[in-house]
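In: Coordinates for the following, if possible.
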Amino acid sequence: MEQNQFILVADIGGTNGRFAVAGRPGNDIVLSHQATLPSSGADSLLTLTRQYLGQLPPALSLSGACLAVAGPVNEQGARLTNLGWDVVIAQMQAELELPRLLLLNDFAAYANSVPLLADADIRQIKAGEPQTSAPVLVLGPGTGFGISSLQPQGNGYRPVACEGGHMALAACNELQDAVVRELRKVHGFVSVETILCGPGLVNLYRALAAVKQQIPVFDCAADISCAALDGSNPLADETLSLFCRWLGQTVGDLVMAHGALGGVVLGGGILPRMLDFLKASEFIEGMLDKGRMSAYLQSVPVSLAMKSDTALTGAAAWWCHNA
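Out: Predicted coordinates for the structure are as follows:
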C-alpha cells in the first residue's frame, strides 16, 4: 500500500462483518471509518459490502479491497462456511468497480496481524523455547474454530490457512467418549468446531448434562461461561473445564500435524475473557498428554493474544505484500 492510497478491508465472520478503510500515511497501517454490520442483515458478501460502502464519503477513492472471510479461499473465490455464501472474485470486483480485489481466510488475516501486536497484548500460558525456523500455530475459538500457521519467510512470516476446525474431534478418555456419543446423536459428524467455539460450548454443556443425567438450565455460551467463572453452577464449571482440556488436546494434535515448534498463539473472541480460568485449567495437561510424543511438545511455548479484533490490520498487511 503506497502512501496516500486507501483500500477497503474487512473481516467477515458468521456473526458480524467488520469493515474499515486502511491507509498508510507513514510506515504504520492506519484504519478509519470502522463499522460493524450484522452478517444476518445481508444475503451475500456483495450485499454486505455495499451496505458498508454506502456509509463512506462519496469523495473517498479506493484503490482496491482486501477482504478476510470465514471459509476456504482459492484463486477464483471463496465459500463462507457458516453463512453459505459463495464469492467469485472477478464478479465481485466488477460489481464493485474496484481496481483490485483480494480475498484471504479470516484466520489467516488474524494470524498475519499477530507479529504486529505489542508485547502488552500477549499473555503467556505455557513457557517454552521456540524454534525460530519452525512454523507458529495461530488458532482459537470464536463463532467457529479458526486455524492458521505462520510459515517463516525471509525476515517475517507468511500465513497459511487450513480448515482444521472441521477435522474429527478426538476423545481421549471415557468421559470424552461418552460426550462424543451424545454429540453424535444430534450432529452426526462431530468435529472440533462442534464443541470448541461459542455455539460449541452450548453443545458441550448439553451433551455433558445428558451424560451426567442432569437438566441443563442455560441456553447460551455467555451464561455458561459466567456461571463457570463465578463458580455458581457445578455443571457449567465442569463444562468449561472440559472445554479447556479438549482445547489443549487439540492444540497438541495440531502442533504435531504442522510441526509448529515455533510456538502457539491462541486467539479468537472467547479465551481473553477467561484468561485466569484457562491458566488454572488442565489445558497444558491435555496438550502434553500424547504418550511417547509428550517430549516433542514440552518445549513449545503457548501464548494468548488478548486482542481479537486485529484481522483488519492483518488484511491490510496482506495487501501491502501481495497487491
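
In: Every contact and neighbour count from this point should use C-alpha atoms.
Out: Will do.

In: quick one: the helices in the stretch 151-300 of the chain?
Out: Assigned by DSSP state H, counting those that start in this stretch, the helices in the stretch 151-300 of the chain fall at 174-187, 192-195, 198-211, 221-229, 234-258, 275-280, 283-288, 294-298.

In: can I get those helices in a markdown table with mean neighbour count?
Out: Formatted as a markdown table, these follow (neighbours: other CA atoms under 10 Å):
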| stretch | mean neighbour count |
| --- | --- |
| helix 174-187 | 16 |
| helix 192-195 | 24 |
| helix 198-211 | 23 |
| helix 221-229 | 19 |
| helix 234-258 | 21 |
| helix 275-280 | 15 |
| helix 283-288 | 21 |
| helix 294-298 | 16 |
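
In: The structure of the following sequence is requested for comparison with the preceding one:
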Amino acid sequence: MNGKSNPARLGWSFDVEEYKNAFGFEEVTMLNDQEASAYGIALLQDSDLDAIYSSGHLEKGNVAILAPGNGLGEAGYFFDGKYLRPFATEGGHSEFSPRTNVEVEFYQFLNNIYGIVSWENVLSKTGLFNIYRFLRDVKRHPEPEWLSEKLTNANGNFTEEIFKAAVEEDVLICKIALDTFLEFLAREANNLTLKLKATGGLLIAGDIPQIIRQYIDKDKFYEKFKISDKMEDMLKNIPIYLINPDSTSIDGAALYAAYYKE
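Out: This next block holds a predicted model:
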C-alpha cells in the first residue's frame, strides 16, 4: 500500500523510496507475490497446464488464481473485453466457515489456536498439518510411531511426509487429511470463482498441489467444486487447470520489470 509493505510472515518492512535512494533507481515497484505469479502465468505453454476439468472451449471472462503453499495466495485476471489484466487480492485471509458438525469441531480447534480462523489456516502447509493434528488429537485417529518420529524431525516439511505416508504406506490418517484438504480446496476455489465471476477459468498454483498432484482425484475435485445453491450452471462449465511450473512469481516480476510502467 502506497509503496510500503510489512509482510507478517517475513517480519520485514519494505519501502520503495528507501530502495530508490539506496540504489539510485529511477523507479521501484512492489508487486504482490500472487499478482507477480499472474503475470508469469502469461509465459506458460499449453503443456504447462494440467486440466482438472475442461469443457472443450474457453469462455471469455475473468480468471481466478488459487495458490496454497506457505500461505494461501489468491489473485485474478480482470477481462476488459480484450485483455486479461492481473490483480492481487488478500482473499486468503478471509474467514473460514465450517459446513458440517465435524467441521464445526475443526473450527473450534483452530479458534482456540488462532482466534479468527482464516482460510490460510486451513489451505496452506501449516493448514494441512492443522487438519492432520485435529484428526490425531481431537478425532483420535491413530498415528504410527514411525510417522510421529518423521513429523517431529520434518523441519516443517509436513506436506511431503503426510503425502508419502498416504501414498507409499497407505496410512489412513494421512489419506483422510489429504482428502479433507482437497475438499476444502475445492470449496474455496468455488468461493473465489463466484466472487470474481471467473467464467474464464480457474488456475490452481502453489507448492502443495505440486507435491500432492499424484493424489488428486480430478473428477472428485470437480464434483466438489461445482456444488452451489444457485450457481451450479455457471460453475459446471468453468475450466480448471493445475499449473506445473513453480517459477511463475519470479518470471512475472521479471516480465513486469521489462515491459510494464506505472
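
In: before we move on, the earlier item: now render the helices of the stretch 151-300 of structure 1 as a markdown table, adding distance to P38 of structure 1.
Out: Shown next, in a markdown table, are these (distance: least, CA to CA, whole Å):
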| stretch | distance to P38 of structure 1 |
| --- | --- |
| helix 174-187 | 26 |
| helix 192-195 | 21 |
| helix 198-211 | 17 |
| helix 221-229 | 19 |
| helix 234-258 | 27 |
| helix 275-280 | 27 |
| helix 283-288 | 33 |
| helix 294-298 | 40 |
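
In: Out of these, which gets nearest to V69 of structure 1?
Out: helix 192-195 (16.8 Å; CA to CA).

In: Tell me, how many residues neighbour P135 of structure 1?
Out: Using other CA atoms under 10 Å, P135 of structure 1 is surrounded by 25 other residues.

In: residue in structure 2 matching it?
Out: Counting by TM-score structural alignment, P135 of structure 1 corresponds to N62 in structure 2.

In: Also D309 of structure 1?
Out: Under TM-score structural alignment, D309 of structure 1 pairs with S247 in structure 2.

In: where do the strands sit along the stretch 1-150 of structure 2?
Out: 4-5, 14-15, 49-53, 63-68, 72-79, 84-88 (DSSP state E, counting those that start in this stretch).

In: what sits against the match of P135 of structure 1?
Out: 76-79, 84, 196-201 (CA atoms under 8 Å, 6 or more residues apart in numbering).

In: For D46 of structure 2, give its distance to E223 of structure 2.
Out: 24 Å (CA to CA, to the nearest Å).

In: should've said A257 of structure 2
Out: A257 of structure 2 is 40 Å from E223 of structure 2, by CA to CA.

In: and if you look at S94 of structure 2?
Out: 24 Å.

In: Which among the helices of the stretch 151-300 of structure 1 is found nearest to T47 of structure 1?
Out: helix 198-211 (25.5 Å).

In: returning to that earlier point: nearest spatial neighbour of the match of P135 of structure 1, skipping sequence neighbours?
Out: Spatial nearest neighbour of N62 of structure 2, chain neighbours left out: A198 (4.4 Å); criterion: CA to CA, 6 or more residues apart in numbering.
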